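>>> Structure of the sequence below:
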Amino acid sequence: MNDTLYGTRDKRGYWKPSNWPLLLSIHTQPTRPQVWLRYLFGFPGYLWPWSTVYFLITLGVWYYLTPPLEMMRQFSVGWISFILARNAGLVLLVYGTFHALLYIQRRQGTDFKYNIKWPDIGNPTFLFGNQTAENVFWTMCSGVPVLTAYEVLTWWLFANEYVPYVSFAEHPIYFFAVLVLIPLWREAHFYFIHRLIHLGPLYNIIHKVHHNNVNPGPWSGLSMHTFEHVIYFTNVLIHFVVPSHPLHAIYELMNAALSPAKTHVGFHKLVVVGEQAIPSDNYFHYLHHKLFEVNYSDRSIPFDVWFGTAHDGSPEADEQLFKRLRASKANKHISAPSPSP
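Now for the predicted structure:
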């Protein structure tokens, strides 16, 4: 597949899509039913392919790779170790598959790759001097244990009926509605915690590890400081207060744990065979890694448009960003205390 038909690459090796709308059509044409149907059921859309993929993985985990709830009423090394090993295997499979196909075998070369360069080697910015090695370290040695801790707590609370429970049999419409809304909640939660850890010293203490990846790859997605992992997975806490089923909670965690591989993959399209490709469409978040102070969330809810932090890769958006940064610096200078005489 020829990526020049879909975008352009500049002299520095940066590729960008030629036709990339900042706002989804549901935000620009909210009263048209066909627009909503296309958004919900189209390809790509809200439900297909990626939300469906994560939900199918969740179903498999729930039915085949999760101990019975009654077993989890008491903490024990046995079932906790099983959950930890299962999560490590899932993350290794999903992130490792993206990385193996695109970065080791390089199945599609640099076609649709936003940055023509490959992950850094011999760069002292990263642990071991290797970007991928650092990413794998933080993902497997911090991300997976923190994910598992939240999941273990969730199972224990549901098993002991300490959190409000809803069943599909009794409330099928509510059950389905909560399920469908989970990706939207995750996006809203992520936007606000993301803005928080970009503030002042929190960035250097917590978020800088993730932003070392200015040229992200799949393993960059969950490569975070442990403190950030602790904050990131708090999205599941909503199910401790909102009536939910354990399936909702595990879908919340699986979505949060596995989706960063796709959003950080570094390619706009994933070529399957010949002219067939799966849309990855993570240019919005790629620009966040490239420019830092833009695009804090995804586009399903236009938080970045509402708060003036959206960027579509255009020169006009660059100019708006520079104006915003200059104004921010000027405000900081004005508000700084005057030196003593």
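>>> CA only for contacts and neighbour counts going forward, please
Noted.
>>> how about the strands in the stretch 1-150 of the chain?
For the stretch 1-150 of the chain, strands defined by DSSP state E, counting those that start in this stretch occupy the ranges 7-9, 15-17.
>>> for these, which one ends up most surrounded?
Among the strands of the stretch 1-150 of the chain, strand 15-17 has the highest mean neighbour count (mean count of other Cα atoms under 10 Å), at a mean of 23.
>>> neighbouring contacts of that one?
Strand 15-17 is contacted from outside by 6, 7, 8, 9, 112, 113, 114, 115, 116, 268, 283, 313, using Cα atoms under 8 Å, 6 or more residues apart in numbering.
>>> Report the separation between the second one and residue 268.
The span separating residue 7 from residue 268 equals 10 Å under the rule Cα to Cα, to the nearest Å.
>>> re the thing from before, would you mind putting the strands of the stretch 1-150 of the chain into a markdown table with distance to residue 136 alongside?
Below are those laid out as a markdown table (distance: least, Cα to Cα, whole Å):
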| stretch | distance to residue 136 |
| --- | --- |
| strand 7-9 | 29 |
| strand 15-17 | 26 |
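>>> In terms of helices and strands, where is the spatially most central residue of the chain?
With distances taken as Cα atoms, centre = their mean, the residue of the chain nearest its centroid is residue 260 (3.7 Å). Assigned by DSSP states H and E, residue 260 belongs to helix 246-263.
>>> which parts of that helix are buried?
246-263 (16 or more other Cα atoms under 10 Å).
>>> try stretch 187-194
187, 188, 189, 190, 191, 193, 194.
>>> Please report how far the residue nearest to the fifth one when sequence neighbours are not counted lies from residue 198.
Once flanking residues are discounted, residue 191 sits nearest to residue 297: 4.9 Å by Cα to Cα, 6 or more residues apart in numbering. For residue 297, the distance to residue 198 (Cα to Cα) stands at 13 Å.
>>> Tally up the residues packed near residue 196, please.
Here the count is done by other Cα atoms under 10 Å, and residue 196 has 13 residues near it.
>>> Next up, the contacts around it.
Contacts of residue 196 (Cα under 8 Å, 6+ apart): residue 202.
>>> Run the chain-centre distance for stretch 215-228.
10 Å (Cα atoms, centre = their mean, to the nearest Å).
>>> Just the residues contacting that stretch, thanks.
Contacts with stretch 215-228, where a contact means Cα under 8 Å, 6+ apart, come from 95-96, 98-99, 115, 117-119, 132, 134-139, 142-143, 146, 206-207, 209-210, 213, 257, 260-266, 286, 289-290.
>>> quick one more, to check against the first:
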Amino acid sequence: MLLPENISHLFSVIFIASLIRYFVIAGLAFLIYYIGLKNKVSYKKIQLKFPKATDYQREILYSLLTFLIFGIVGVLLYNPSVRPYTLTYYKISDYGWPYFIFSFFLTLLIHDTYFYWMHRLMHHPKLFKYFHKVHHQSTNPSPWTSFSFQPLEGFVEAGIFVVFAFVLPLHPIIMLSFLIFMTAYNVYGHLGWEWLPKDGHKHWFWKWLNSSLMHNQHHHYFKNNYGLYFSFWDRAMGTLDKNYEREFIALKERPKP
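Next up is the predicted model:
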């Protein structure tokens, strides 16, 4: 799996691949929950109101800008002059199957740590309006919110690929798997419905995941719940919303009208 040598082709591949992931995964979630099942499961929506059409339009436009930035960063990292200096490898036998499989989970742990601390930093009052304000215009997020970033945040978010390129040996298949998983989990975080089971807030496994409700609280209240995939850092640093468990129980017990 080799990337194109031509710069314009390389940019096109990265940009178009980002568009496909976004519109397929976010679009499918939107079609299912915001159109197909809207009337049947609306009473279980975390925030009962639905965003306006103008919110969706803004989120999609900023997401397109984000993917342009991802394309620029991708070209900077994987053009023929820089690519040989990255740790990308192409033969699974170079590191073996155990590392190949383990490296996928390692990408999630590293990305979650990177995201938590960068996310908290972008919430600093002196930085928020320059980096993170656009994303928080979506106080009631939808699947389209998942990549709605202003340009400076787009570059911050793309910074994880710089870390991966020069710190962690990754096979292209693992990188592709990470990108698909990252997009899907990001859509779940902004979905507006909670998939975790009824006891998910206290279950020995599920409680360590960053749930859709956790991230919805973050958009609603503008604080706490800074994690991406996991709740490790929020629990360790005392930034898990104190009302999370109460709101989780109330959401799961919300009766059908």
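>>> Could I get the TM-score for this pair?
For this chain pair, the superposition-based TM-score is 0.78 by TM-score structural alignment, normalised by the length of the second structure; 231 aligned residues with a Cα RMSD of 2.8 Å.
>>> sorry, back to before: ok, residue 297 and residue 198 of the first structure, which is more surrounded?
The neighbour comparison of residue 297 of the first structure against residue 198 (other Cα under 10 Å) goes to residue 297, with 24 against 17.
>>> what about the aligned residue in the second structure for the more buried one, distance to residue 3 of the second structure?
In the second structure, residue 297 of the first structure lines up with residue 227, judged by TM-score structural alignment. From residue 227 of the second structure across to residue 3 of the second structure, the span is 31 Å (Cα to Cα).
>>> what touches both of residue 297 and residue 198 of the first structure?
Counting by Cα under 8 Å, 6+ apart, nothing touches both residue 297 of the first structure and residue 198.
>>> Please list all residues in contact with residue 27 of the first structure.
residue 302.
>>> Roughly how far does it sit from residue 303 of the first structure?
For residue 27 of the first structure relative to residue 303 of the first structure (Cα to Cα), the value is 11 Å.
>>> Residues in contact with both of the two, list them for me.
With Cα under 8 Å, 6+ apart, residue 27 of the first structure and residue 303 have no common neighbours.
>>> related to what we said a few turns ago, by how much does the helix holding residue 260 of the first structure deviate from the second structure on average?
For helix 246-263 of the first structure, the mean deviation from the second structure after alignment is 3.1 Å (mean Cα distance after the TM-score superposition for the first structure).
>>> outside of that helix, which residues touch it?
Counting by Cα under 8 Å, 6+ apart, 51, 54-55, 57-59, 62, 91, 94-95, 98, 147, 151, 154-155, 158, 165, 178-179, 182-183, 186, 217-222, 233, 235-236, 239, 280-282, 285-286 sit against helix 246-263 of the first structure.
>>> Equivalent analysis for stretch 63-76 of the second structure, please.
Looking at what lies outside stretch 63-76 of the second structure - Cα under 8 Å, 6+ apart - the contacts are 7, 10-12, 14-15, 18-19, 82, 144-151, 154-155, 158.
>>> Apply 7 Å and report the result again.
With Cα atoms under 7 Å, 6 or more residues apart in numbering as the test, stretch 63-76 of the second structure has contacts from 7, 10-11, 14-15, 18, 147-149, 151, 154-155, 158.
>>> Filter those down to the buried ones, PyMOL style.
The PyMOL command for the buried members of these (criterion: 16+ other Cα under 10 Å) is given here:
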select buried, resi 7+10+11+14+15+18+147+148+149+151+154+155+158
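>>> Which pair of the contacts of stretch 63-76 of the second structure spans the longest distance?
Spanning the widest gap among the contacts of stretch 63-76 of the second structure are 7 and 148, at 25.7 Å by Cα to Cα.
>>> Quick check: the corresponding residue of the second structure for residue 155 of the first structure vs residue 224 of the second structure, distance?
Aligning on TM-score structural alignment places residue 155 of the first structure opposite residue 78 in the second structure. Residue 78 of the second structure sits 35 Å away from residue 224 of the second structure, going by Cα to Cα.
>>> So for those two, which residue has more residues nearby?
residue 78 (21 against 18).
>>> Residue 11 of the second structure versus that one, what's the distance?
10 Å.
>>> Residue 134 of the second structure: how many residues sit nearby?
19.
>>> who touches it in this structure?
149, 150.
>>> switch the cut-off to 8 Å
148, 149, 150.
>>> Go through these and name the one nearest residue 36 of the second structure.
residue 148 (23.6 Å).
>>> So which bit of the second structure is stretch 188-206 of the first structure matched to?
The aligned range for stretch 188-206 of the first structure is 113-131, by TM-score structural alignment.
>>> Repeat that for stretch 89-102 of the first structure.
Going by TM-score structural alignment: stretch 89-102 of the first structure matches residues 20-33.
>>> Can you point out the buried residues in that stretch?
21, 22, 25, 26, 27, 29, 30, 33.
>>> Equivalent analysis for stretch 145-153 of the first structure, please.
Residues of stretch 145-153 of the first structure classed as buried: 145, 146, 147, 148, 150, 151, 152 (neighbour count, 16+ other Cα under 10 Å).
>>> what residue of the second structure matches up with the first one?
Meaning residue 145 of the first structure. Counting by TM-score structural alignment, residue 145 of the first structure corresponds to residue 68 in the second structure.
>>> looking at it, the match of residue 297 of the first structure is touching residue 233, isn't it?
Yes: Residue 227 of the second structure is within contact range of residue 233, at 6.8 Å (criterion: Cα atoms under 8 Å).
>>> which one in the first structure is aligned with residue 140 of the second structure?
For residue 140 of the second structure, the residue aligned by TM-score structural alignment is residue 215.
>>> where's that match, which helix or strand?
Using DSSP H and E, residue 215 of the first structure falls outside every helix and strand.
>>> Look up how far residue 198 of the first structure lies from it.
Counting by Cα to Cα, the gap from residue 215 of the first structure to residue 198 of the first structure is 19 Å.
>>> and what of residue 121 of the first structure?
With distances taken as Cα to Cα, residue 121 of the first structure is found 27 Å from residue 198 of the first structure.
>>> now residue 77 of the first structure
Residue 77 of the first structure is 37 Å from residue 198 of the first structure, by Cα to Cα.
>>> Fine by me, we can end here.
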